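Novice: Sharing a model prediction with you, sequence too.
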Amino acid sequence: MAQMTTAADAWVRRFHPSRDPRWRLACFAHAGGAASTYHRLSARLGPSVEVLSMQYPGRHDRRADPFLTDVRSMADQAHRALLSRTGPQQRPLALFGHSMGATVAFEVALRMEAEGLSPTHLFVSGRRAPSTYRDERVRLRDDNGLVDEIIELGGTQPEVLADEALRQMILPVVRNDYTAIETYRCLPGAVLRRTPVTALVGDSDPKATLDEVRTWADHTRAAFALRVFEDSGHFYLDDREDEVVDLVTGTLRADRAVPAS
């Protein structure tokens, strides 16, 4: 009999499984990104932190699965996939999201709190707070305009986008995800009650000013911290991985040392 594929099987990639991790960290990629975005970080954080890298549909090994065109649908499905990883018998689960992934992770954290199973921490990277708004319409550009956006942010090498076959593979994914994040609107009262938040951002990120990132403090009633990476842009993680690893592990240890209220 064929084995049934579960929601967790579809969504969760464990590149470096750990037999006895102290924490699990669910990671959500940027617009156009995939689970493989966090392969290197997964290796660096293990074995004490086991990374659960979330695979959005419509890319890589999920290429045949229909896109999800809005952030809340992404969060709904990712939350259901993580339910089996959350609970009193499971390791503490934290969330990390970069750019669009930060907003998806925030929405997942809201759903987890509604279930009474709060994440131990939420790390939001390279993304302004949900309640800040810019009228961005990158999704409406032609293909060349979309390529210009990708190159400006520095997430993909220009020579990759010069290959027509690769462009045809990449651009529909990017356009879908830009549609999801650009049409997202934060609901009034969307505030975490028990989940601490740490925001990470490059000081020259064109997608998030420091004031916009500081506004994440308004979205949690727990602790808030801000880490700014100097001389860094939107994809600061590529060059500042050592510091990010130290920040994540140090924060998780500190959270564990604080008695539950």
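Specialist: That came through fine.
Novice: going forward, measure contacts and count neighbours with C-alpha atoms only.
Specialist: Noted.
Novice: So L68, which state does it fall into?
Specialist: Three-state assignment for L68 (DSSP: H, G, I helix; E, B strand; the rest coil): coil.
Novice: Report the contact partners of the residue nearest to it when sequence neighbours are not counted.
Specialist: Distance criterion Cα to Cα, 6 or more residues apart in numbering; nearest residue to L68, sequence neighbours excluded, is M74 at 6.2 Å. Residues near M74 by Cα atoms under 8 Å, 6 or more residues apart in numbering: Y56, L68, V104.
Novice: can I get those residues in JSON lines with neighbour count?
Specialist: Shown next, in JSON lines, are the contacts of M74 (neighbours: other Cα atoms under 10 Å):
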{"residue": "Y56", "neighbour count": "29"}
{"residue": "L68", "neighbour count": "18"}
{"residue": "V104", "neighbour count": "29"}
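Novice: Among these, pick out the one closest to G126, please.
Specialist: V104 (12.8 Å; Cα to Cα).
Novice: In contact with that closest one, which residues?
Specialist: V104 sits in contact with F28, V71, R72, M74, A75, G97, where contact means Cα under 8 Å, 6+ apart.
Novice: One more: G154?
Specialist: By Cα under 8 Å, 6+ apart, the neighbours of G154 are H234, F235.
Novice: Now do it against V147, distance only.
Specialist: 11 Å (Cα to Cα, to the nearest Å).
Novice: what's the burial count for Y184?
Specialist: Other residues near Y184 come to 16 when the count uses other Cα atoms under 10 Å.
Novice: Would you reformat the contacts of M74 as TSV and include distance to P92?
Specialist: Shown next, in TSV, are the contacts of M74 (distance: Cα to Cα, whole Å):
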residue	distance to P92
Y56	23
L68	28
V104	19
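Novice: how would you label the residue nearest to L68: helix, strand or coil?
Specialist: Taken by three-state DSSP, the conformation at M74 corresponds to helix.
Novice: Comparison target below:
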Amino acid sequence: MRFQNEGTAMMSARNREEDRWIRCFHIRQESDVRLFCFPHAGGSASYYFPYSKELAPGVELSAVQYPGRQDRRLEPLVDDIAELADRVHEALRGTLADGDGRPFAFLGHSMGAVVAFEVAQRLKQRDGTVPAHLFASGRRAPSRRRDLADAVHKRDDAGVVRELRTVGATDPRFLGDPELLAAILPVTRNDYRAIETYAWTAGPALDCPITALVGDRDPQTTTDEASAWAEHTTGEFDLRVFPGGHFFLDAHRAEVAELISGALTGEPRTSSLKGSAA
């Protein structure tokens, strides 16, 4: 009995840790595949709530909640991509181990695309499994670097605000509210530090399909830089270019949901949850 109780306690502790990291907005136990989504710099799990409603019924969406935001706002921020990927990997491997055998896929936008890639690498190298598909949105391939002489995380507050206005990541009304801005800036600066100091370490490519998505006017990612994701898999590669800037995902939600749903299940994206209340 003692060992049974210890096992139950360990399982409960593990579940609590996973619950801190993973948010499932609409449970679809009959779905064919689970899609884990990784937020952009300064972003949170709730960014993907609209996509949870848009995807085909055969896809169950869960989003990763990084420390230091929303319900985790009192936890220390993580300003290193490798450490963040390690911690997400630990949470996800428990979730996948306790799952029902459904395949899983990753979607990451901007910084989230790199975190998703690094977590996929850890799953492959340490657990012998890979996502069924990786969707890398709004981010140049890990092997492509830029001169960051004007790194955002080193700018003053006004400089960080300019960046947020440029990429359209934040409601402009928030940027004009001193109290809200005081909450936004530390998280944003932290995440920019993480992604701007990230250095890809060459290693074996993934073997899952990768689809790169990019806006044709994205100041952070050119189509050539997005095309270089092909170098990071031995599987199939596809590049999809959308009209718009860095956050083309907002303006083209229906099209992106259709693309993801089709790639993962072949189903139309029409969902009984579309338009439902939060």
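Specialist: Ah, there it is. Every value quoted in this text rests on a predicted model; they were computed, and no experiment measured them.
Novice: coming back round to it: taking the contacts of V104 of the first structure together, which two end up most distant?
Specialist: Pairwise over the contacts of V104 of the first structure, using Cα to Cα, the maximum falls at R72 and G97, 14.5 Å.
Novice: who has more neighbours, the two?
Specialist: Shown here are R72 of the first structure and G97; by other Cα under 10 Å, G97 has more neighbours (24 against 19).
Novice: show me the contacts for that one.
Specialist: Residues near G97 of the first structure by Cα under 8 Å, 6+ apart: C27, F28, A29, H30, T103, V104, A105, F123, V124, S125.
Novice: where's it, which helix or strand?
Specialist: Per DSSP states H and E, G97 of the first structure falls inside strand 93-98.
Novice: In the second structure, which residues correspond to that strand?
Specialist: The alignment of strand 93-98 of the first structure onto the second structure (TM-score structural alignment) covers residues 104-109.
Novice: where do the strands sit along the second structure?
Specialist: 22-24, 33-38, 59-64, 104-109, 134-137, 210-215, 237-242 (DSSP state E).
Novice: after superposition, how close is the fifth one to the first structure?
Specialist: After superposition onto the first structure, strand 134-137 of the second structure lies on average 0.2 Å away from the residues it aligns with, using mean Cα distance after the TM-score superposition for the first structure.
Novice: where in the first structure is the aligned partner of that strand, by residue range?
Specialist: Going by TM-score structural alignment, strand 134-137 of the second structure sits over residues 122-125 in the first structure.
Novice: V160 of the second structure -> the first structure?
Specialist: V160 of the second structure maps onto L146 in the first structure, by TM-score structural alignment.
Novice: Mean per-residue distance, the match of strand 93-98 of the first structure versus the first structure.
Specialist: Mean for stretch 104-109 of the second structure is 0.2 Å (mean Cα distance after the TM-score superposition for the first structure).
Novice: if we can go back for a sec, kindly reformat the strands of the second structure as TSV containing distance to S52 of the second structure.
Specialist: Output for the strands of the second structure, formatted as TSV (distance: least, Cα to Cα, whole Å):
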stretch	distance to S52 of the second structure
strand 22-24	8
strand 33-38	9
strand 59-64	5
strand 104-109	12
strand 134-137	15
strand 210-215	18
strand 237-242	20
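Novice: distance of L84 of the second structure from V115 of the second structure?
Specialist: 7 Å.
Novice: and if you look at R145 of the second structure?
Specialist: In terms of Cα to Cα, R145 of the second structure sits 16 Å off from V115 of the second structure.
Novice: Over to R173 of the second structure?
Specialist: 29 Å.
Novice: I'd assumed I151 was in contact with P158 of the first structure.
Specialist: Yes. Using Cα atoms under 8 Å, P158 of the first structure is in contact with I151, at 6.3 Å.
Novice: who's in contact with the match of V160 of the second structure?
Specialist: V138, R139, L171, R175.
Novice: which of the residues you listed show up in the second structure as well?
Specialist: Checked against the second structure using both residues aligned by TM-score structural alignment, their matches' Cα atoms under 8 Å, the contacts of L146 of the first structure keep these contacts: V138, R139, L171, R175.
Novice: For PyMOL, write the selection for the buried entries among the residues you listed.
Specialist: In PyMOL, this line selects whichever of these come out buried by 16 or more other Cα atoms under 10 Å:
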select buried, resi 138+139+171+175
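Novice: Tell me the one of the kept ones among the contacts of L146 of the first structure nearest R80 of the first structure?
Specialist: Closest approach between these and R80 of the first structure, by Cα to Cα: R175, at 25.0 Å.
Novice: Now do the contacts for that closest one.
Specialist: With Cα under 8 Å, 6+ apart, R175 of the first structure has these contacts: G32, R139, L146.
Novice: want to throw the residues you listed into CSV with distance to Q90 of the first structure?
Specialist: Putting these into CSV (distance: Cα to Cα, whole Å) gives the following:
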residue, distance to Q90 of the first structure
G32, 31
R139, 39
L146, 41
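Novice: Restricted to helices, list these.
Specialist: L146 (DSSP state H).
Novice: between the contacts of R175 of the first structure, which is nearest G202 of the first structure?
Specialist: Of all those, G202 of the first structure sits closest to G32, with 19.5 Å by Cα to Cα.
Novice: what's the most distant pair in the contacts of G97 of the first structure?
Specialist: Most distant of the contacts of G97 of the first structure, by Cα to Cα, are H30 and F123, 13.5 Å apart.
Novice: Now do the shared contacts for these two.
Specialist: When contacts are counted by Cα under 8 Å, 6+ apart, H30 of the first structure and F123 are jointly contacted by G97, A102.
Novice: Now which residue in the first structure aligns to Y47 of the second structure?
Specialist: Using TM-score structural alignment, Y47 of the second structure sits opposite T37 in the first structure.
Novice: before we move on, what about L239 of the second structure?
Specialist: Looks like L239 of the second structure aligns to L226 there (TM-score structural alignment).
Novice: Contact partners for the closest residue to that match other than its chain neighbours?
Specialist: Leaving aside its sequence neighbours, L226 of the first structure sits nearest to A199 (Cα to Cα, 6+ apart; 4.8 Å). By Cα under 8 Å, 6+ apart, the contact list for A199 of the first structure reads F123, V124, S125, G126, V213, R214, W216, F224, A225, L226, R227.
Novice: same check, this time on D207 of the second structure
Specialist: V130, T233, T234, G235.
Novice: And the first one, how close does it get to L96 of the second structure?
Specialist: I take that to be V130 of the second structure. The gap separating V130 of the second structure from L96 of the second structure is 11 Å, by Cα to Cα.
Novice: Neighbour count: the two, which is higher?
Specialist: The residue with more neighbours, out of V130 of the second structure and L96, is V130; 21 against 14, by other Cα under 10 Å.
Novice: residues touching the more buried one, list them.
Specialist: A120, Q121, L123, K124, L206, D207, C208.
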